[in-house]
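Enquirer: Generate coordinates for the sequence data below:
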Amino acid sequence: MRRKTMSERIRQIANGPPVFRFAPSPNGRLHLGHALSALLNADMAKSCSGRLLLRLEDIDLTRCTPEFEQAILADLDWLGLAYEQPVRRQSEHFALYRAALDRLIERGLAYPAFLTRGEVKARVSAYEREAGPWPRDPDGAPLYPTEERHLDAGEREARLATAERFAFRLDMEKAIACLDGPLCWQDSGDGERGDITADPAAWGDVVLWRSDAPASYHLAVTVDDAAQGVTHVVRGLDLFHATAVHRLLQVLLGLPAPLYHHHRLILGPDGRKLSKSQGDTALGALREKGMTPSDIRTLVGI
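Expert: The predicted structure follows:
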């Protein structure tokens, strides 16, 4: 039997024109791991005459800078990526994220949370000294304590009036109770493939909004993908498990579910995924050493 081409596989599972997106954060220079993701998105879009979008996830107004944005655009131009204009910037869509958050608040699915990171850390340390391991999410971070889910309206309003900083978190228990059946997504990447069972409960009450940020990554990326009509999310395996949260938010907000392709990561000499702080793998540094876009393709193995 003839093996299907990439284009045929994509069109087989897509409803309408395939739409891909590359979505870096302008808080550092692009490195080889970003190059792999950008080139895969471009190659898969080209293989099926699909569209390629660029989104700059600049919601962190402290760390994201115009200088890093310009460096990203220069790197993508050097790689030869052709993407549609205009570029979407998260910093221009804060009202859209807030509207999504308000819908969840109105349904009682999000609540204000007041514990600081330091207070959570102290709580977890004290618990583990006495009773053993505290539950942790797939990334290894401790789950947020859940007692604030149950504050009565009066106490909640009083704390909001005096709190200097707080967050809104998803009430995971109530959110999961809204589901009509099993939650899953379809993945064609380098890890598990096929229909993947989502386990959002493993993440606990995730942050949706902080007083110092207009939205969390989970909320913003879910809203953005729907707003841009993204049908295929191609990103690294480090975000594989986070997809469970995104699928849950898609259901709660009535948004379509894209198809996913979680690709392998480019690892450093220490066996860990590359970081923007590792300047020797930055595309700009490699370009200055005389490497070509073809060399970059060879380095990332595509």
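Enquirer: switch to C-alpha atoms for all contacts and neighbour counts from now on
Expert: Fine.
Enquirer: what about the helices in the stretch 151-300 of the chain?
Expert: Counting by DSSP state H, counting those that start in this stretch, the stretch 151-300 of the chain has helices at residues 153-162, 172-177, 217-227, 243-253, 283-288, 293-300.
Enquirer: Now render those helices as TSV, adding distance to Asp43.
Expert: Shown next, in TSV, are those (distance: least, Cα to Cα, whole Å):
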stretch	distance to Asp43
helix 153-162	49
helix 172-177	36
helix 217-227	19
helix 243-253	23
helix 283-288	19
helix 293-300	11
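Enquirer: what separates stretch 99-116 from the chain centre, distance-wise?
Expert: 19 Å (Cα atoms, centre = their mean, to the nearest Å).
Enquirer: For it, which outside residues touch it?
Expert: Contacts with stretch 99-116, where a contact means Cα atoms under 8 Å, 6 or more residues apart in numbering, come from 148-149, 156, 160, 163, 165-172, 174-175, 208-209, 219, 223, 252-253.
Enquirer: sorry, back to before: for Ser7, which of the helices of the stretch 151-300 of the chain is the nearest?
Expert: helix 293-300 (20.1 Å; Cα to Cα).
Enquirer: Now do the buried residues in that closest one.
Expert: By 16 or more other Cα atoms under 10 Å, the buried positions in helix 293-300 come out as 293, 296, 300.
Enquirer: Pick the one among these closest to Leu283.
Expert: Ile296 (8.4 Å).
Enquirer: just to revisit the earlier point, among the helices of the stretch 151-300 of the chain, which comes closest to Asp187?
Expert: Per Cα to Cα, nearest to Asp187 of those: helix 243-253, 10.2 Å.
Enquirer: helices or strands next to that closest one in the packing?
Expert: helix 94-106, helix 172-177, strand 184-187, helix 217-227 (3 or more Cα pairs under 8 Å, 6 or more residues apart in numbering; DSSP states H and E).
Enquirer: I have a second one here; can you model it like the first so I can compare?
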Amino acid sequence: MKVTRFAPSPSGRLHLGHAYSAALGHELARSSGGQFLLRIEDLDLGRCRPEFVGGIIEDLDWLGLGYDGEAIVQSERTDVYAQALEALKARGLVYACFCTRAEIAQSLTAPHGDAGSQYPGTCRRLPDDPERRASTPHCWRLDSAKALAMAGLPGWTEHDGTLFASRESDFGDAILARKDAPSSYHLSCVVDDAASGVNLVVRGEDLRPSTPTQRLLQSLLGLPEPTYFHHPLITHDDGRRLAKRDLAPTLEALRNSGVDGPGLVKQLLDGRLPLGFRLSEA
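Expert: Got it, this is the predicted structure:
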């Protein structure tokens, strides 16, 4: 019996890529007699909007993808994430970092990708300074070297049975919490998946690089290990991925143009995409 979840961020209207991920998760849960859950990942207070929560529910209803129980809302669970962070602090596995993004980027000789993921460890050896923490903006980072020494390199299993092993190069000192975000995606994700009984994580292949850090956190916190299904992404014909910031066609627009929601879900599950879209290569 599979327990899956759809976990969008309410920072805009859902698009075709969201529908594909939700349809896959719903089908895998229902075909096994399991549960399909909804989680609202609204911890980014600067980008998330309450009106988009209603839009998510409206879109799922139009698609015919019913979810089980009440939706989990992350902004209502910050105390749970704080407890997990405190458990890691008590074991000396996190440290306060006072570096700005600009300072991190400047300290890298050849930065690539997100500068935060390439953090050079500037604050790792600083003694704890409660007075500085009280007056200076900071985040909390996982000490990945200590964490790996304690838990070892984690692996994971994909839905098709493929086993993946992580490498030390897969890990940086990931941010686990900031003043403006009481929990990072990594920490809140593993805590919520465990609390909800999710045993199959269905998400886009663009999130596969998150898996080593999340598996490490699961090991450190004694949380169960789910199976993963990192599915291909729906892209434009030219290979560009769909994104809210690029004004990808929304489900709302498709609905208003007369598209049938359940019919669209069947098309997606059959691998038949609307004209102008394709699946990325795995």
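Enquirer: For Gly28 of the first structure, find the nearest of the helices and strands packed on helix 243-253 of the first structure.
Expert: helix 217-227 (16.9 Å).
Enquirer: who touches the closest one?
Expert: 90, 96-97, 100-101, 208, 242, 245-246, 249-250, 255-256.
Enquirer: now swap in stretch 253-269 of the first structure and tell me
Expert: The contact list for stretch 253-269 of the first structure, computed with Cα under 8 Å, 6+ apart, reads 32-33, 36-37, 100, 103-104, 185-191, 226, 230-240, 247, 250, 273-274, 300.
Enquirer: What's the ChimeraX line that selects buried ones from the residues you listed?
Expert: Buried members of the contacts of stretch 253-269 of the first structure can be picked out in ChimeraX with the line below, counting by 16+ other Cα under 10 Å:
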select :32,33,36,37,100,104,185,186,187,188,189,226,230,231,232,233,234,235,236,237,240,247,250,274,300
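Enquirer: circling back: can I get the contacts of helix 217-227 of the first structure in TSV with distance to Gln278 of the first structure?
Expert: Formatted as TSV, the contacts of helix 217-227 of the first structure follow (distance: Cα to Cα, whole Å):
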residue	distance to Gln278 of the first structure
Gln90	25
Leu96	34
Tyr97	32
Ala100	36
Leu101	35
Leu208	29
Ala242	24
Val245	29
His246	29
Leu249	33
Gln250	34
Leu255	37
Pro256	36
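Enquirer: among those residues, who's most crowded?
Expert: Highest neighbour count within the contacts of helix 217-227 of the first structure: Leu208, with 25 neighbours (other Cα atoms under 10 Å).
Enquirer: Show me what that one lines up with in the second structure.
Expert: In the second structure, the residue matched to Leu208 of the first structure (TM-score structural alignment) is Leu176.
Enquirer: number of nearby residues for the closest residue to that match other than its chain neighbours?
Expert: Closest residue to Leu176 of the second structure apart from its sequence neighbours, by Cα to Cα, 6 or more residues apart in numbering: Ser184 at 4.8 Å. If you count neighbours by other Cα under 10 Å, Ser184 of the second structure ends up with 18.
Enquirer: how near is Ser184 of the second structure to Ile234 of the second structure?
Expert: 26 Å (Cα to Cα, to the nearest Å).
Enquirer: I'd like the helices and strands packed on helix 243-253 of the first structure written out as a markdown table, with distance to Arg129 of the first structure added.
Expert: Formatted as a markdown table, those follow (distance: least, Cα to Cα, whole Å):
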| stretch | distance to Arg129 of the first structure |
| --- | --- |
| helix 94-106 | 35 |
| helix 172-177 | 26 |
| strand 184-187 | 37 |
| helix 217-227 | 32 |
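Enquirer: out of those, nearest to Glu84 of the first structure?
Expert: Closest to Glu84 of the first structure of these, according to Cα to Cα: helix 217-227, at 15.0 Å.
Enquirer: Could you list the buried residues of the closest one?
Expert: In helix 217-227 of the first structure, the ones that count as buried by 16+ other Cα under 10 Å are 217-226.
Enquirer: Kindly report the same for stretch 117-134 of the second structure.
Expert: For stretch 117-134 of the second structure, burial by neighbour count (16+ other Cα under 10 Å) applies to 117-119, 124.
Enquirer: which stretches of the second structure form strands?
Expert: Along the second structure, counting by DSSP state E, strands occupy 3-6, 35-40, 72-73, 94-97, 139-142, 155-157, 163-165, 175-178, 200-204, 227-231, 234-236, 277-279.
Enquirer: closest to Leu28 of the second structure out of those strands?
Expert: So among the strands of the second structure, strand 3-6 is nearest, using Cα to Cα, at 7.6 Å.
Enquirer: Just give me the mean distance for that closest one relative to the first structure.
Expert: In the superposition with the first structure, the average deviation recorded for strand 3-6 of the second structure is 0.8 Å (mean Cα distance after the TM-score superposition for the first structure).
Enquirer: so that strand corresponds to what in the first structure?
Expert: Using TM-score structural alignment, strand 3-6 of the second structure pairs with 19-22 in the first structure.
Enquirer: can you give me how far that stretch is from the chain middle?
Expert: Distance, centroid of stretch 19-22 of the first structure to centroid of chain: 13 Å (Cα atoms, centre = their mean).
Enquirer: repeat for stretch 187-207 of the first structure
Expert: Remark: stretch 187-207 of the first structure is offset 12 Å from the chain centroid, using Cα atoms, centre = their mean.
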